[in-house]
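Peer 1: below is the sequence, then the predicted model.
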Amino acid sequence: MDVDLRKLRYFVAVAEELHFGRAAARLHIAQPVLSRQIRALEGELRAQLFVRDKRSTSLTEAGRQLLEDARPLLASASALRRRVATADRGTFTVAFMPGITVTDAVGSFSSRHPDVTVELLRTTWADQTEVLHDGRADVSVVRLPVDRRGLSVRPLFGEPRVAVLRADHRLAGKESVLVGDLADEHLLNDPDAVPEWRDVAVELRDGTASRWQEFRSVEEKLEHVAAGRGIAVIPLSTSEYYTRPDVAHVPVEDLPPNEVCVAWVAARRSPLIFEFAELLRSV
């Protein structure tokens, strides 16, 4: 039996809304049509997916299992369509993190493949591998740590990390600092990205840490540093690229280098991917 992806999309909408009316509105279809499609899916799978009464809709155990499996399946199907479309257009997309330049590799690649259009996609900590899984990028130059599941990851280089402080901060102007010198500070990074700080952080020990905020860009994070809301730890190249007078950059001596790698979906066997990865490693 082949599972209809359209019915799966309908199912996920109902499972997320737990309300047939809202799900129908979200899908821009009539509620009776949605109900029929869900009943048809239940018939095909020979399993009840929802328990419905006049007051509520809830998932059965089979429904919960299907929701868990359907989301990555739909994401893979969407990524497949996107990759096929970009291949048809003759494009190759390279994603990269702030502070990283891919100019030399892109130039060499383009000279070898003048019929291929190289597109560039800037990423963040939040989506640097997501762009691979959803098909937006063919390769991604990432900064570790990342979730490596389903990916091939090859090292490129490492670079020192610096603490970014407000210009009038007590540590600004020092030649370097240690992680222990930052123990009293509020870190604007995800603590898991700087485990050495997490191990000594006062705000984590005494439970006064505020909820970590996800930033969409380096510029946004630097605005918070300049406003005195905390400090950040970023790679040296990123700090040099985003220079501004109201923040200071101080090397952190006892932090290991930030590792930069090239990553792609492991199941893909495109010669262009392997060639571009080798170009990155050579330059």
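Peer 2: Right, received. Where do you want to start? What you see is a predicted model; the values in this text were computed from it and never measured. Numbering: from 1, shown residues only.
Peer 1: hey, let's count contacts and neighbours off CA atoms from now on
Peer 2: Noted.
Peer 1: which SS class is residue 141?
Peer 2: Using DSSP: H, G, I helix; E, B strand; the rest coil as the criterion, the local structure at residue 141 reads strand.
Peer 1: an error on my part: the question was meant for residue 120.
Peer 2: Residue 120, by the three-state scheme (three-state DSSP), is strand.
Peer 1: what's near enough to touch it?
Peer 2: Listed by CA atoms under 8 Å, 6 or more residues apart in numbering, the contact partners of residue 120 are 93-96.
Peer 1: which of the residues you listed fall in strands?
Peer 2: When DSSP state E defines the strands, the subset of these inside them is 93-96.
Peer 1: what is the nearest of those residues to residue 135?
Peer 2: The shortest gap between residue 135 and any of the ones in strands among the contacts of residue 120 belongs to residue 93, at 9.4 Å (CA to CA).
Peer 1: measure the closest one to residue 152 for me?
Peer 2: In this structure, residue 93 and residue 152 are separated by 17 Å, where distance is defined by CA to CA, to the nearest Å.
Peer 1: same question, residue 25
Peer 2: Using CA to CA, one gets 40 Å for the distance from residue 25 to residue 152.
Peer 1: those two: who's more crowded?
Peer 2: Using other CA atoms under 10 Å, the more surrounded residue of residue 25 and residue 152 is residue 152, with 15 against 12.
Peer 1: try it against this one:
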Amino acid sequence: MTGSEDRPSFRLAYVPGVTPDKWARIWHERLPDVPLSLTQVPAAGADGVLLDGDADAGLVRLPVDRTRLSAIPLYTETTVVVIPKDHVVTAADEVTAEDLADEIVLHPLDDVLGWEERPPGRPALERPATTADAVELVAAGIGVLLMPLSLARLHHRKDLTYRTVTDAPQSGVALSWPEDAHTDRVEDLIGIVRGRTVNSTRGRRPDPAPAARKPAAGKQQTGKQQSGKQQTGKQQTGGARRGGGTPRKKSGSGGGRGKPRRR
């Protein structure tokens, strides 16, 4: 890991659907002297932004090029199907891919679910250029669309809703950065997204602990210590009086008066 960055600010890229607001707020609280620059980039172009040096780190969708990029998976999103509010699918709380077999399922060119072959259902005549274009087609009643939940919320419309698809591929989100640029600032961001406290030293060189102070020679004892010793001495003296010395004899014998002598 290298030392502190030469740049005065830290550049964080993020893909659509990811909301870095919480982490950005913590960054500003912990590193007020290091401005954080946020830039949204297309999901498909996130790797290139990092490798070209246009960002110091990125909140990206998996997979990434692990030969040149490091990545820490953060979470996996639920996949939903976006449908018109009056669609028959809305009768269920969740559906399977088989339930969509008779539907035209749109497959935009910027899809992030990574289907091994193609989405379920019947394909449209053409693939929409973007997810936003596909959402417009769903609103027009042309088909349905599967996407991560965060994107469904990002493209929310009053005339559309969504339902969870239990067996569809899911999209994972990760923090990523170039392997040869693992700086102290990157480590700071790792700590933030992983929920480390501000005093955590993991990954950073901890400050040397101050040497423990030894009491000075001949230092007077505290009042409590002196009081304790005095009390101990009194207890010992009392014990000596009770169990120690010879008891004093009482005057007279038997406690009664003797007989008078005869004259």
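Peer 2: Great, that's in hand. This structure is a prediction, so every number in the text was calculated from the model and none was measured.
Peer 1: tm score of chain vs chain?
Peer 2: Here the superposed chains carry a TM-score of 0.62, computed using TM-score structural alignment, normalised by the length of the second structure; 190 aligned residues with a CA RMSD of 2.7 Å.
Peer 1: for the equivalent of residue 253 of the first structure over in the second structure, what are its contacts?
Peer 2: Structural correspondence for residue 253 of the first structure with respect to the second structure (TM-score structural alignment): residue 166. Neighbour list for residue 166 of the second structure: 79, 94-97 [criterion: CA under 8 Å, 6+ apart].
Peer 1: try residue 160 of the first structure
Peer 2: Counting by CA under 8 Å, 6+ apart, residue 160 of the first structure makes contact with 235-236, 251-252, 255-258.
Peer 1: same check on residue 263 of the first structure?
Peer 2: Residues counted as contacts of residue 263 of the first structure (CA under 8 Å, 6+ apart) are 129, 139-142, 151-154.
Peer 1: try it again with 6 Å
Peer 2: In this structure, residue 263 of the first structure makes contact with 139-140, 152-153, judged by CA atoms under 6 Å, 6 or more residues apart in numbering.
Peer 1: neighbours around residue 265 of the first structure, how many?
Peer 2: Using other CA under 10 Å: residue 265 of the first structure sits among 22 other residues.
Peer 1: kindly report the same for residue 271 of the first structure.
Peer 2: Residues within reach of residue 271 of the first structure, counting by other CA under 10 Å, total 9.
Peer 1: alignment lookup: it to the second structure.
Peer 2: Using TM-score structural alignment to pair residues, one finds that residue 271 of the first structure aligns to residue 184 in the second structure.
Peer 1: still on that earlier bit, got JSON lines for the contacts of residue 263 of the first structure, with distance to residue 67 of the first structure too?
Peer 2: Shown next, in JSON lines, are those (distance: CA to CA, whole Å):
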{"residue": "139", "distance to residue 67 of the first structure": "29"}
{"residue": "140", "distance to residue 67 of the first structure": "28"}
{"residue": "152", "distance to residue 67 of the first structure": "27"}
{"residue": "153", "distance to residue 67 of the first structure": "29"}
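Peer 1: narrow these to those that are buried.
Peer 2: By the neighbour-count criterion of 16 or more other CA atoms under 10 Å, the contacts of residue 263 of the first structure include these buried positions: 139-140, 153.
Peer 1: tell me where the first structure has strands.
Peer 2: Taking DSSP E as the criterion, the first structure carries its strands at 50-52, 57-59, 91-96, 117-122, 139-143, 151-159, 161-166, 232-235, 247-251, 258-265.
Peer 1: return the most buried member of these.
Peer 2: Mean neighbour counts were taken over those using mean count of other CA atoms under 10 Å, and the top value, a mean of 27, falls to strand 139-143.
Peer 1: state the distance from residue 229 of the first structure to residue 80 of the first structure.
Peer 2: According to CA to CA, residue 229 of the first structure stands 42 Å off from residue 80 of the first structure.
Peer 1: show me what residue 77 of the first structure aligns to in the second structure.
Peer 2: Using TM-score structural alignment to pair residues, one finds that residue 77 of the first structure aligns to nothing in the second structure.
Peer 1: distance of residue 92 of the second structure relative to residue 81 of the second structure?
Peer 2: Counting by CA to CA, the gap from residue 92 of the second structure to residue 81 of the second structure is 12 Å.
Peer 1: please apply the same query to residue 135 of the second structure.
Peer 2: Residue 135 of the second structure is 11 Å from residue 81 of the second structure, by CA to CA.
Peer 1: ditto for residue 147 of the second structure
Peer 2: Going from residue 147 of the second structure to residue 81 of the second structure by CA to CA gives 7 Å.
Peer 1: please enumerate the helices of the first structure.
Peer 2: Across the first structure, reading from the start of the chain, the helices by DSSP state H fall at 5-17, 20-27, 31-45, 61-89, 103-112, 130-133, 195-198, 202-205, 218-226, 236-241, 271-282.
Peer 1: kindly reformat these as a markdown table containing distance to residue 188 of the first structure.
Peer 2: A markdown table is the format used below for these (distance: least, CA to CA, whole Å):
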| stretch | distance to residue 188 of the first structure |
| --- | --- |
| helix 5-17 | 31 |
| helix 20-27 | 36 |
| helix 31-45 | 44 |
| helix 61-89 | 31 |
| helix 103-112 | 30 |
| helix 130-133 | 22 |
| helix 195-198 | 11 |
| helix 202-205 | 12 |
| helix 218-226 | 7 |
| helix 236-241 | 15 |
| helix 271-282 | 30 |
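Peer 1: deepest of those, which one?
Peer 2: helix 130-133 (a mean of 20).
Peer 1: what's the burial count for residue 183 of the second structure?
Peer 2: The local packing of residue 183 of the second structure (other CA under 10 Å) involves 18 other residues.
Peer 1: cool, and residue 233 of the second structure?
Peer 2: For residue 233 of the second structure, which is what you asked about, the neighbour count (other CA under 10 Å) is 12.
Peer 1: ok, it to residue 239 of the second structure distance?
Peer 2: Counting by CA to CA, the gap from residue 233 of the second structure to residue 239 of the second structure is 10 Å.
Peer 1: what of residue 34 of the second structure?
Peer 2: Distance from residue 34 of the second structure to residue 239 of the second structure, counting by CA to CA: 72 Å.
Peer 1: between those two, which is the more surrounded one?
Peer 2: With neighbours defined as other CA under 10 Å, residue 34 of the second structure and residue 239 compare such that residue 34 has more, 14 against 11.
Peer 1: what residue in the first structure is paired with residue 127 of the second structure?
Peer 2: Alignment of residue 127 of the second structure against the first structure is given by TM-score structural alignment, with residue 212 as its counterpart.
Peer 1: list the contacts of that match.
Peer 2: If you count contacts by CA under 6 Å, 6+ apart, residue 212 of the first structure has none.
Peer 1: skipping adjacent residues, who's closest to residue 175 of the first structure in space?
Peer 2: In space, residue 175 of the first structure comes closest to residue 250 once its chain neighbours are excluded; the distance is 6.5 Å by CA to CA, 6 or more residues apart in numbering.
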